[in-house]
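Asks: Structure for the following, please:
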Amino acid sequence: MRQAQAGWIAGAAAAVLVAVGALTYAVAEDGGSSATPSAGSADAGFARDMAVHHQQAVEMSYIVRDRTDDEEVRRLAYDIAQTQANQRGMLLGWLDLWRLPKVSADPPMTWMGMGDMPSEGEGSLMPGMATDAEMARLGKLGGRKAEVYYLQLMIDHHKGGIHMAEGCVDRCAVGVEKDLAQGMVEGQQSEIDLIEGMLRERGATPRS
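Replies: The predicted structure is shown next:
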């Protein structure tokens, strides 16, 4: 189990390094605004908030990997962890290149005009994010129950991520970041469709 975990972590770390290594070229070739975003811009806000959002998806995927032997769910979890760790590395790398802080004194989603939205519970910082209690529950379930709960949580997570990514498509100025956000919209919607089918196969439905 430890060897498998090390493989997952090493793979995610390698994905981040590849992403960061491509950042300078991507920004140099950017087809959008040539100006460096400000700390309060939509570009910076999206990069900060989506990095946090993605980190929780990676954590959920690691948790379910240890709670089930189902190869289909483990493969999905691996794909999500790799993809979102890669994208998170790009987002944080852009903040480094722009010499902007990775944290803000403003509430999450301020860049979308949603900084005053109520939280769904401790740990749920942005739309779709699981609460601390939900994360703890996932870590205690096993087998089919863990699979179903993970799939339900991930649908909610992806819906929140899509909402944020669409906000960047509308508000961000940096071309490569807008392109990444649009790719997130399309990729996560495709995964929602897949996950809904996996839930049906297990006699379950999305939570909402």
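Asks: When you work out contacts or count neighbours from here on, use the C-alpha atoms and nothing else.
Replies: OK.
Asks: okay, now the residue nearest to D69 when sequence neighbours are not counted: neighbour count?
Replies: The shortest distance from D69 to any non-neighbouring residue, by C-alpha to C-alpha, 6 or more residues apart in numbering, is to G143 (7.1 Å). By other C-alpha atoms under 10 Å, 13 other residues sit near G143.
Asks: Strands along this protein, start to end?
Replies: With strands called from DSSP state E, the chain shows none.
Asks: what comes up buried for the longest helix belonging to it?
Replies: Looking across the chain with DSSP state H, the single longest helix is helix 143-171. For helix 143-171, the neighbour count (16 or more other C-alpha atoms under 10 Å) marks 146-162, 164-169, 171 as buried.
Asks: what's the spacing between S124 and Q189?
Replies: 21 Å (C-alpha to C-alpha, to the nearest Å).
Asks: List the residues that contact C168.
Replies: 42-43, 46, 177-178, 181 (C-alpha atoms under 8 Å, 6 or more residues apart in numbering).
Asks: next one: S124
Replies: Contacts of S124 (C-alpha under 8 Å, 6+ apart): 130-132.
Asks: Next: L199.
Replies: So L199 contacts 148, 151-152, 205-206 (C-alpha under 8 Å, 6+ apart).
Asks: one more to line up against the first:
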Amino acid sequence: MSRTYWAAGAAVLLALLFAAAATVSAASGGGADAAPRTPALHSPDAGFARDMAVHHQQAVEMSFVVRDRTQDEAVRSLAYDIANTQANQRGMLLGWLDLWGLPKTVAGEPPMSWMGTGDGHAGHGAHTAAPGALMPGMATKEEITRLGTVSGREAEVLYLQLMTDHHKGGVAMAEGCARQCVTPAERALAQGMAEAQQSELTLMADMLAKRGAAPRG
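Replies: This is a model prediction of the structure:
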């Protein structure tokens, strides 16, 4: 395995450790460093938890799809790591919403609207959602359908390109929470997410280059 792959794996492990610590902290009230109050319905803390749970769910879905479309062990291993990590993190985020007594969906709330509150960094590092995509970086239904119809190198390249876009959107959101969220454990988890996904972006660029391809846009 390449050094880049090991770096990405270490970053993913770090993110999971943050997630485990976050759950303990949230369940126990967080000790001396805990947030002074439960996050409000439209706070960055709650908005990030809701939006990133949706964002992660699509990454898990795409990762399971590509594992059935290729026999390439490097891509299958990456897909497994992404699916496992993001499914666990998604559980953490939804668990926080339960602990805070907040809904997992809010009717009429635009995706990522929480990034326009707090410190004035609205949209920092993010890009515009593609037509038909729910949030920046997310794939469209047509792209996911296509992923399920191609195979071999074509499936590998498409998955790596879609997941590269997905990670870029995820990193922008995670960095937004790291700046704006007030719950220390959630900020730590968001920072771990951003670092892990940055490492995976480097890995995926290398994997695309080995297949004679490159990230989109």
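Asks: hang on, the earlier thing: return the residues in contact with the residue nearest to D69 of structure 1.
Replies: G143 of structure 1 sits in contact with 67-70, where contact means C-alpha under 8 Å, 6+ apart.
Asks: counterpart of it in structure 2?
Replies: Here G143 of structure 1 is matched to G152 in structure 2, going by TM-score structural alignment.
Asks: do G167 of structure 1 as well
Replies: So, by TM-score structural alignment, G167 of structure 1 is matched to G176.
Asks: Look up the closest residue to the residue nearest in space to the middle of structure 1, ignoring the ones flanking it.
Replies: In structure 1, the centroid-proximal residue (C-alpha atoms, centre = their mean) is H54; its distance is 2.3 Å. Distances taken as C-alpha to C-alpha, 6+ apart place Q84 nearest to H54 of structure 1, at 5.6 Å, with adjacent residues excluded.
Asks: Can you show me the helices along structure 2?
Replies: In structure 2, the helices defined using DSSP H lie at 3-28, 44-67, 73-100, 141-147, 152-180, 184-210.
Asks: A21 of structure 2 - how many residues pack around it?
Replies: Residues near A21 of structure 2, counting by other C-alpha under 10 Å, number 17.
Asks: sorry, that was for R2 of structure 1
Replies: Around R2 of structure 1 there are 7 other residues, counting by other C-alpha under 10 Å.
Asks: Please apply the same query to E186 of structure 1.
Replies: The number of residues near E186 of structure 1, taken as other C-alpha under 10 Å, comes to 12.
Asks: Give the equivalent position in structure 2 for it.
Replies: In structure 2, E186 of structure 1 lands on E195 (TM-score structural alignment).
Asks: residues in contact with its match?
Replies: E195 of structure 2 touches 11, 15, counting by C-alpha under 8 Å, 6+ apart.
Asks: Leaving out chain neighbours, which residue sits closest to A26 of structure 1?
Replies: Nearest one to A26 of structure 1, counting by C-alpha to C-alpha, 6+ apart, is V176 at 6.8 Å.
Asks: right, and that neighbour touches G31 too?
Replies: Yes: look at V176 of structure 1 against G31 with C-alpha atoms under 8 Å: they come within range, at 7.0 Å.
Asks: if you count what's nearby, which of these two comes out ahead?
Replies: With neighbours defined as other C-alpha under 10 Å, V176 of structure 1 and G31 compare such that V176 has more, 19 against 14.
Asks: can you pull the contacts of that one?
Replies: 26-27, 30-32.
Asks: Equivalent analysis for Y149 of structure 1, please.
Replies: By C-alpha under 8 Å, 6+ apart, the neighbours of Y149 of structure 1 are L138.
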